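Chemist: next input, structure requested:
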Amino acid sequence: MGVAFLLAQLGSHAAGLFAERVAALDLTPPQAGLLRMLKGSPGCSQRELADRLGMPPSRFVPFVDTMEERGLVERRRNPDDRRLHALYLTEAGESLLDELRPLAMAHEADLTSTLSPEEYRQLKGLLQRMAADKNLTPGVHPGFRSVRPR
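Modeler: All right, here's what the predicted structure looks like:
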């Protein structure tokens, strides 16, 4: 097997397991990703987030609508440009993100359990270098491009 196949095989396996884990919180992986992203960049405009995620605005708006209806995120008018909405985590969104962290950490630990700490650091560094070489946006899963609201 080549490296590309192994990466695809492990990526598919990891994505499926993560989806199962976050389903326990009534989340999809893209919703979990948006919560994490908003924690790190509160107040980003919907347009900026859609662009960063590689998601067309026509899909991003209903995606956020679903999360807003659940009380996880809120839109606020941008004080500098009232045509834009800035997105923020709500208290419920923050709380859910706190529940998500241990699941994500367990997921990472399970996937890398056969590696020593040095092997883990080395693998992570090599994968980061490969992703950077392909101009992949750090922290953004390519699956966002095909997200459909649920």
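
Chemist: make it CA atoms for all contacts and neighbour counts henceforth
Modeler: Fine.

Chemist: what comes up buried for stretch 85-98?
Modeler: Residues of stretch 85-98 classed as buried: 85-90, 93-94, 96-97 (neighbour count, 16 or more other CA atoms under 10 Å).

Chemist: can you flag which of those residues belong to helices?
Modeler: Counting by DSSP state H, the part of the buried residues of stretch 85-98 found in helices is 93-94, 96-97.

Chemist: just the element for the residue most central in space within the chain, please.
Modeler: By CA atoms, centre = their mean, the chain has its centre lying nearest to Gly33, at 2.0 Å. Assigned by DSSP states H and E, Gly33 belongs to helix 29-40.

Chemist: hmm, Glu20 and Pro29 touching each other?
Modeler: No: using CA atoms under 8 Å as the test, Pro29 is too far from Glu20 to be in contact (9.2 Å).

Chemist: who's more crowded, the two?
Modeler: Under the neighbour definition other CA atoms under 10 Å, Pro29 and Glu20 were set side by side, and Pro29 has more, 20 against 15.

Chemist: could you also give me the structure for this next sequence, so I can compare it with the first?
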Amino acid sequence: MEKQPDHPAGSEPSETAGGLDRFIPFQIYRIMAKAASVASADYAKLGISVQEARLLMLLLERPAIRAGELSDAACIEASLLSHMLRHLAAKGFIHRERDPAQRRSVQVFLTERGEAVARDCMALSAAHQNMLLAGFDARQIDLLRATLDAMYANVSGLEQAGSPWPAMMKTGG
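Modeler: A predicted model of the protein is given here:
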């Protein structure tokens, strides 16, 4: 049985043909950097960062989530999350309580004020998404979502398994 390539049909493994402007990770980074610039200014008016806005929106969707789960869902390192939660608590947007079922865990809750700010963040986030998707039809949006889901699945778990990329890279010797 012939081994299947680790890259899409018709693409080179390096996938930098055409320069960085056509390199998908670079394209994603550029898009998100531009979008984050706009979002940062919008969320700053609420006194929070883009990452803190993401936390508030997750808390709106998932009340009483454990801090560890929040860290995973937001893709934010635990030490940075702790700092951000302290900032949000100082602003009166959240409060934390020990999980009665697991005393070593902390649950995070929105306050009434935090819920209002989280709803503002949701509205801003919807406007940001509309900006990103301007000119797309429903089929293109569904395809983009499916593609992004597949890409996320491809990278999920790499932190625990270790990066496969060093083994794929050619050495110069």
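
Chemist: rewinding a little: to which residue of the second structure is the residue nearest to the centre of the first structure aligned?
Modeler: Aligned by TM-score structural alignment, Gly33 of the first structure pairs with Arg54 of the second structure.

Chemist: again, but for Glu118 of the first structure
Modeler: By TM-score structural alignment, Glu118 of the first structure lines up with Arg139.

Chemist: tell me the contacts of its match?
Modeler: Under the criterion of CA atoms under 8 Å, 6 or more residues apart in numbering, the contact list for Arg139 of the second structure is empty.

Chemist: kindly report the same for Asp99 of the second structure.
Modeler: For Asp99 of the second structure, the contact set (CA under 8 Å, 6+ apart) comprises 66, 105-107.

Chemist: which parts of the second structure are helices?
Modeler: 24-44, 50-61, 67-74, 78-90, 112-132, 138-155, 158-161, 165-168.

Chemist: now render these as TSV, adding distance to Glu97 of the second structure.
Modeler: Shown next, in TSV, are the helices of the second structure (distance: least, CA to CA, whole Å):
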stretch	distance to Glu97 of the second structure
helix 24-44	26
helix 50-61	14
helix 67-74	10
helix 78-90	12
helix 112-132	16
helix 138-155	31
helix 158-161	29
helix 165-168	40
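
Chemist: deepest of the ones you listed, which one?
Modeler: Of all the helices of the second structure, helix 50-61 has the most neighbours on average by mean count of other CA atoms under 10 Å, namely a mean of 20.

Chemist: which residues are contacting that helix?
Modeler: Contacts of helix 50-61 of the second structure (CA under 8 Å, 6+ apart): 36, 39-40, 43, 65, 70, 73-74, 84, 88, 108-110, 114-115, 117-119, 121-122.

Chemist: how about Glu91 of the first structure: what's its closest non-neighbour residue?
Modeler: Closest residue in space to Glu91 of the first structure, ignoring its immediate chain neighbours: Leu72 at 7.4 Å, by CA to CA, 6 or more residues apart in numbering.

Chemist: how much space between that neighbour and Ala24 of the first structure?
Modeler: Applying CA to CA, to the nearest Å, the value for Leu72 of the first structure to Ala24 of the first structure is 16 Å.

Chemist: neighbour-wise, which of those two wins?
Modeler: Leu72 (21 against 11).

Chemist: aligned to that one, what sits in the second structure?
Modeler: Using TM-score structural alignment, Leu72 of the first structure pairs with Phe93 in the second structure.

Chemist: ends of stretch 91-111 of the second structure, what's the gap?
Modeler: With CA to CA as the measure, stretch 91-111 of the second structure spans 10 Å from end to end.

Chemist: how distant is it from the center of its chain?
Modeler: Relative to the mean C-alpha coordinate of its chain, stretch 91-111 of the second structure is positioned 22 Å out (CA atoms, centre = their mean, to the nearest Å).
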